[in-house]
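[1] quick one: sequence and predicted model below, then my questions.
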Amino acid sequence: MARESMEHVSEHVPEHVGVLIVGAGLSGIGAACHLRRECPDRSVAILESRDAIGGTWDLFRYPGVRSDSDMYTLGYSFRPWNQAKAIADGPAIREYVRETAREFRVDELVRYGHQVTGAEWSTSDHRWTVHATGPTGDTTLTCDFLFVCAGYYRYDQGYTPDLPGIDQFTGPVVHPQHWPEDLDYAGKRVVVVGSGATAVTLVPAMAGTAAHVTMLQRSPSYVLSLPALDPLAQKLRGRIPDRYLYPLLRWKNVLGAQLLFQLSRRAPKLMKSLLRKGAMGLLPQGYDVDTHFAPSYDPWDQRMCFVPDGDLFKAVSDGRASIVTDTIAGFTADGVTTASGQHLPADIVITATGLNLLPVGGMRLTVDGDEVALGNTLAYKGMMLSGVPNFALTIGYTNASWTLKSDLVARYVCRLLNHMAAQRYDIATPRPPAGTEATVPLVDLRSGYVLRSIDKLPKQGPAAPWRLYQNYPRDVVLMRYGPVDDDMRFDRAPATVLSGQGT
C-alpha cells in the first residue's frame, strides 16, 4: 500500500525546470540560445501556444510581409544575418529563427500547443507554478524563474473598428492577421483600410497583381524610404571578415536610428520638413503630399513606417495604387463610400486597422495569492516588474529593432541568474525606492493600439533603473555592464525547502 501511495503522489508532482520560457518566437528562441550559452547548468523549457516556431513571423502570411527594421539589428547578436537584403521578407525571417533554433538545439526544448493561462508565485515554495492548456488537456509545471517572451500583441484576434454598413459589402473582408491562403486578388479592385506598417506593406505588394489598390486612411503616417540592400554591406561584403562586418553594420544602423529618433524628438519641425521633402522627391510633381503624407502629430509620437526602395511611392506614382485620406461613411455592395462623398470601388476590402494588445500573453499572474495588476506595477529596466519575484518579460524598442532590446533582456537575465547562483540566492525581486512614482506607460507611443490598452500596461518611473530611455547605447551600459543588484532584493530559501528542489 505504501508503494502504491507513493506512486500515486509522484504522478501528480508537476515537472520542474530551472527557467520556463513562454513563447517560441524571435524573442523566446533568442532567450533560450542565450541560456544555453551562458547558463548551461540551468534546465530550460519553452511553452508555445501555436504549432510552430517563429511567433509573429510564422503567424503573419499576408502579401509582402517583411521586417520593419533592418536585419543587421533585427537579427541576433550571436548569429549574424548574412543574406543580401537588409529589409527581409517574412519567410526568410521565419527560416532564420528556425535555423537558429536548430543550430543551438533549442528546438528540442519547445512544447507546442501549450497556451499558458496563469502563473502563481509562492514565497514559501520559492517557485512559480504555471498552468497551461496543452494538446492532451491541462498541464502544470513549476519553475525557478519565469521568462515571458510572448510580446504584447494578441495573436488570435486583430483589431477591427466599427465599420458602418460593412454587412452591405458582398466581397471578402480580410484582416491581415488572418490572411486566407486561397484569397485570389489577381485583377481585382482592392481597398486597404489603414495607414500603418501593415497597410504600407500590403499596398505595393498587391499592386503588381490586383487591378488597382486604394489605401484608405483616416489620417496619414510618416513614411520613409530605406534601401532594401545596405550600400555599405554591399561594398564591404567579401572584403572584410563577417565577424567584423556584422558588428560594424549593426552599430552603424543602431546609431543611424538613434540619430533619426533624437532629431525627431529635439527638432520635430526640421524632421517633418525632411520627411516631406523626401516624399515629394519620390512622388509626381504636384502630388498632394500635405494631405496624404503629413500627419498632425510629431515624428515618432507614433511608430514611423519604412518602405524598401520607396516601393509605396513607386506604386502610387505609376498609378497602380492610390491613397485617399478620408473617413468611412458606409459600404455598398461593391465598394466603400467616404464622408466627402467619394465611392471607392472594391471587390475585396482589407482591414489593416491594427492589433490588440495582450500583455504577458494574457496569463493571470499572482504572488502569494494576490493577483498582479500589471497597470499598477513599475517596470524595472523595461524587463521586470516591481514586487514580482523571479520574473522577466521581453518588450522591444518602439524606435528601433525589437531584437536589440530582447538580446539585452536575455543577457541580463543570464547575468542575474549567474549572480544568484554565485551568491546562493534563490529569489530576486525588484523593489522601487520609497517615493518612486509612475510617470508614463512602458510603451510610450500615442498609437491607437497602445492608447486602447493603456491601463493594462506597466508604468515607468522617473529615472533608471525604473525608466526606459529608448536608447540602445545607453541600455548597453546599463544592462550589460551595470550592476545587477541595484534596487533588487535578494533572498535565500530555507534549507528545508532547498533540500527538495533541483535546478
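    Noted; the coordinates are in hand. Numbers count the residues shown, from 1 in each chain.

[2] rest of the way, CA atoms for contacts and neighbours
    Fine.

[3] can you pull out the strands in the stretch 401-503 of the chain?
    427-430, 440-441, 459-460, 488-491 (DSSP state E, counting those that start in this stretch).

[4] any chance of those strands in JSON lines, with distance to Ala84 and mean neighbour count too?
    Formatted as JSON lines, the strands of the stretch 401-503 of the chain follow (distance: least, Cα to Cα, whole Å; neighbours: other Cα atoms under 10 Å):
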{"stretch": "strand 427-430", "distance to Ala84": "42", "mean neighbour count": "22"}
{"stretch": "strand 440-441", "distance to Ala84": "37", "mean neighbour count": "20"}
{"stretch": "strand 459-460", "distance to Ala84": "38", "mean neighbour count": "28"}
{"stretch": "strand 488-491", "distance to Ala84": "43", "mean neighbour count": "16"}
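
[5] tell me which residue is most central in this structure.
    Taking Cα atoms, centre = their mean, the centroid of the chain lies closest to Gly151, which sits 4.9 Å from it.

[6] what sits closest to it if chain neighbours are left out?
    Distance criterion Cα to Cα, 6 or more residues apart in numbering; nearest residue to Gly151, sequence neighbours excluded, is Ile395 at 6.1 Å.

[7] burial of the one you found, as a residue count?
    By other Cα atoms under 10 Å, the residues close to Ile395 number 23.

[8] cool, Pro180 as well?
    12.

[9] mind giving me TSV with the strands of the stretch 401-503 of the chain and columns for distance to Thr142?
    As requested, the strands of the stretch 401-503 of the chain are exported to TSV (distance: least, Cα to Cα, whole Å):
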stretch	distance to Thr142
strand 427-430	15
strand 440-441	30
strand 459-460	28
strand 488-491	19
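
[10] which strand in this structure runs the most residues?
    strand 137-148 (DSSP state E).

[11] neighbouring contacts of the next helix or strand after it?
    Where DSSP states H and E defines the elements, the next helix or strand beyond strand 137-148 is strand 153-158. Contacts to strand 153-158, defined as Cα atoms under 8 Å, 6 or more residues apart in numbering, come from residues 59, 175, 177, 354-359, 361.

[12] next one for the comparison:
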Amino acid sequence: MHQVSPAADDFSDVLIIGAGISGIGAAYRIQERNPQLSYTILERRSAIGGTWDLHRYPGIRSDSDIFTLSFPWEPWTRPENVADGEDIRTYLVDAAHKHDIDRHIQFDTRVLSADWDSSTDMWTVQTTHDGAARTYRARFLFFGTGYYDYDEPYRPDFAGIENFAGPVVHPQLWPESLDYTGKRVVVIGSGATAISMIPAVARKAGHVTMLQRSPTYLLSGQRINPVVNLLRRVPPRRLGYRLAWLYNVLFIVAVYGIARKAPGFSRKAIRAVAKHYLPENYPVDTHFKPTYDPWDQRLCLILSGDFYDAIGAGRAEVVTDEIDHIDESGVVCKSGTRIDADVLVTATGLRLQALGGVALSVDGEEVKPADRFVYKEHLLEDVPNLAWCVGYINASWTLRADLTARAVAKLLAYMDSHGYTHAYPHLGATPMEEKPAWDINAGYVRRAVHVLPKSGTHRPWNVRHNYVLDAIDHRLDRVEESMVFGRAAVRAVKTA
C-alpha cells in the first residue's frame, strides 16, 4: 500500500475523520501496528472530544462505565466508575497528547465530500477550513464521525411551541448562557439525556417536571464502585486495571443477557429498586412501568438513585401524558393537565446520520450507505479503502470502536505487506437476507430506517451487538474472507 506515494502536502496514507473516541482510538492502533504509514485527523470542531466536546448540558456523563469506555491502551486513573463529560473530555485530550496523536489533527475542518478514483486508488476529499476550500488526498478513509447529526437534533413539531414566552432549548445545543436558577423547568422526554440531566438541573431550578409520553426502564448504578476500586489495587497496576475492565464487561453482558432471557425477573428487579428509592405510596407503575421488555429499548442509568432522590425531595416530578399543545406559559396535556414553565427543554432525541453527512462517491457515482451491506460491522460493500466506526447499543462505544480500529490496522498491514493498493468486501451474487442493523425499538432508530447500511443475517455481513462473540471473531479473523484485493496501474500511481 505504501510503496509509491504522490508528492503533496495534503496527502496521507490514512485520513481519519473525527477526533473523538473513534478517531483517537483509530490513530493509536494504526500508528501502533503501521508506523510506516502517515495519517491525518480532520476534526470539524475546535477541540478534541467529539460528542464529549459537543454536549455541554448539566449532568452530562457517560451512560456506561468509564473502564470500558476508556481506551485499553490508556487506563482510566480517576476513582469514578461512571464519569462526567468534562472529565471524559480531559481524558481524551490528555491521551491524544501523551501518544503524540494531537499533532496530526487539523481542527475547524469540515469534510464535505469524498470521491474514490479507481485509476489511482486514491480518495480525494473536499473540505472547508474557516470558510476556505481545501483538498486532501488519501489511500484509506476512516470515519470516526459517530452515527448522529451534530447540527440538527430531533425536534418533534409540538403544536404552539412557537408561542412559548421563555427559552426552548435542546440538550444537544445547550446554551452556556442559560440561567434557570429558581425557575420552573419542563423537560420533555425520558431518555438517557433527560435522566442524567434532571438531578443536576433540579439542584438550581425552582422545580423540574419530566413530561414523558411513556415510561422508561431505569437501572441504578454507583458513581464510585467499591468492588471495581478493590480490583484496581491488585498489583501490578495494569493487571488491576484489566480486572476492573473485565468486571465491568461481565456486568454489562450479564445485565443484557438476563434482561433478554428472563424479562419478567428483570422487570421485577428494576421495579423493586424504584420502590426502594421513591416515597411510600408513590405510583411506581404509572410512571416507571414500561409496556415493553427491558432492552427492547435502551436502559437508562441513574447514579445511586439520584433521579429518584430528586423526586422524593420534591425538587422534581414525573408526569406521564401526551402533549396537546404549548402556549406562552407552559404545556397543556391531552388529559387536560396543565404544566406551567419558564424554560422548556426538548430532550427528544437525536437524528441518525451516516458517515457524518459526507457525500460519498466512487469514480463519480454516488454511494448511498443505506443501499450497501455492512461487512464485519465496519466496511461497506464494494466501497474500497473505507471504514466506518459505529459502537454498540447495549455496551460502551469503545468496546467495538477498539475492535474496529485494530481490524483496520490489521487490514492496512496486510495490504502493505502484499503491495495492495485497494481492498473492499464483495458480496456478489451470494443471496443475503436483510435484517435491522439495530435490534431495538427506539424512536431514533425507527425514524432512520433508510439512513444506516444494511445488515445481513450471517457473518461476515451480520451486524450484531454482542461484544463477547465479536471479540472471539476478532481473534479468529481472516483478512481475506469475502474481500477483493488489487493494485492500481503503476503509471497511474506515479502520475497521481
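    The structure has been received and is ready for your questions. Computed from a prediction, not measured in an experiment: that's the story for all the values here.

[13] quick one: the longest strand of the first structure to the second structure mean distance?
    Once fitted to the second structure, strand 137-148 of the first structure is off its aligned match by 0.8 Å on average (mean Cα distance after the TM-score superposition for the first structure).

[14] any idea how far Thr429 of the first structure is from Gly151 of the first structure?
    Here the criterion is Cα to Cα, to the nearest Å. By it, Thr429 of the first structure lies 22 Å from Gly151 of the first structure.

[15] actually, Trp179 of the first structure.
    Trp179 of the first structure is 20 Å from Gly151 of the first structure, by Cα to Cα.

[16] hmm, His287 of the second structure is touching Val319, no?
    Yes: between His287 of the second structure and Val319 there is a contact at 7.3 Å, judged by Cα atoms under 8 Å.

[17] in the longest helix seen in the second structure, what counts as buried?
    Counting residues, the longest helix found in the second structure (DSSP state H) is helix 237-261. For helix 237-261 of the second structure, a neighbour-count test (16 or more other Cα atoms under 10 Å) marks 238, 240-249, 252-253, 256, 259 as buried.

[18] ok, the aligned partner of Phe164 of the second structure in the first structure - contacts?
    In the first structure, Phe164 of the second structure lines up with Phe169, judged by TM-score structural alignment. Residues counted as contacts of Phe169 of the first structure (Cα under 8 Å, 6+ apart) are 331-335.

[19] before we move on, which element is the residue mapped onto Val97 of the first structure from the second structure in?
    Using TM-score structural alignment as the criterion, Val97 of the first structure maps onto Leu92 of the second structure. Per DSSP H and E, Leu92 of the second structure falls inside helix 85-98.

[20] report all helices and strands that that helix contacts.
    On a contact count with 3 or more Cα pairs under 8 Å, 6 or more residues apart in numbering; DSSP states H and E, helix 85-98 of the second structure meets helix 21-33, helix 51-54.

[21] show residues contacting it.
    20-21, 24, 48-49, 52-53, 55-56, 60-62, 74, 76, 102-103.

[22] which of the residues you listed are buried?
    20-21, 24, 48-49, 52-53, 55-56, 60-62, 76, 102.

[23] how about Ala354 of the second structure, what's its match in the first structure?
    Applying TM-score structural alignment, one finds that Ala354 of the second structure aligns to Pro359 in the first structure.

[24] quick check: the longest helix of the second structure compared with the first structure, mean distance?
    Compared with the first structure after fitting, helix 237-261 of the second structure deviates on average by 1.4 Å (mean Cα distance after the TM-score superposition for the first structure).

[25] matching residues in the first structure for that helix?
    So helix 237-261 of the second structure sits over residues 242-266 in the first structure, by TM-score structural alignment.

[26] distance between the longest strand of the first structure and the chain's centre?
    Taking Cα atoms, centre = their mean, to the nearest Å, the mean C-alpha location of strand 137-148 of the first structure is offset from the chain mean by 22 Å.

[27] for stretch 492-503 of the first structure, same thing?
    The chain centre lies 36 Å from the centre of stretch 492-503 of the first structure; the measure is Cα atoms, centre = their mean.

[28] now, which of the buried ones among the contacts of helix 85-98 of the second structure sits nearest Ala405 of the second structure?
    Taking Cα to Cα as the measure, Ile24 is the one of these closest to Ala405 of the second structure, at 9.6 Å.

[29] give the equivalent position in the first structure for that closest one.
    Aligned against the first structure by TM-score structural alignment, Ile24 of the second structure finds its counterpart in Ile29.

[30] same thing with Ser119 of the second structure?
    Aligned partner of Ser119 of the second structure by TM-score structural alignment: Ser124.

[31] surely its match is in a helix?
    No: applying DSSP: H, G, I helix; E, B strand; the rest coil, one finds Ser124 of the first structure to be coil, outside a helix.

[32] test my guess that Ile19 of the first structure contacts Leu146.
    Quick fix: residue 19 of the first structure is Val, not Ile. Yes: applying Cα under 8 Å, one finds Val19 of the first structure in contact with Leu146, separated by 5.9 Å.

[33] distance of Pro389 of the first structure relative to Ala428 of the first structure?
    With distances taken as Cα to Cα, Pro389 of the first structure is found 5 Å from Ala428 of the first structure.

[34] equivalent analysis for Thr214 of the first structure, please.
    Distance from Thr214 of the first structure to Ala428 of the first structure, by Cα to Cα: 53 Å.

[35] same check on Ser67 of the first structure?
    35 Å.

[36] give me the nearest residue to Asn376 of the first structure, chain neighbours excluded.
    Spatially, and ignoring its direct neighbours in sequence, Asn376 of the first structure is nearest to Pro458 (6.4 Å; Cα to Cα, 6+ apart).

[37] residues near the equivalent of the one you found over in the second structure, how many?
    The alignment partner of Pro458 of the first structure in the second structure, by TM-score structural alignment, is Pro453. By other Cα under 10 Å, the residues close to Pro453 of the second structure number 23.
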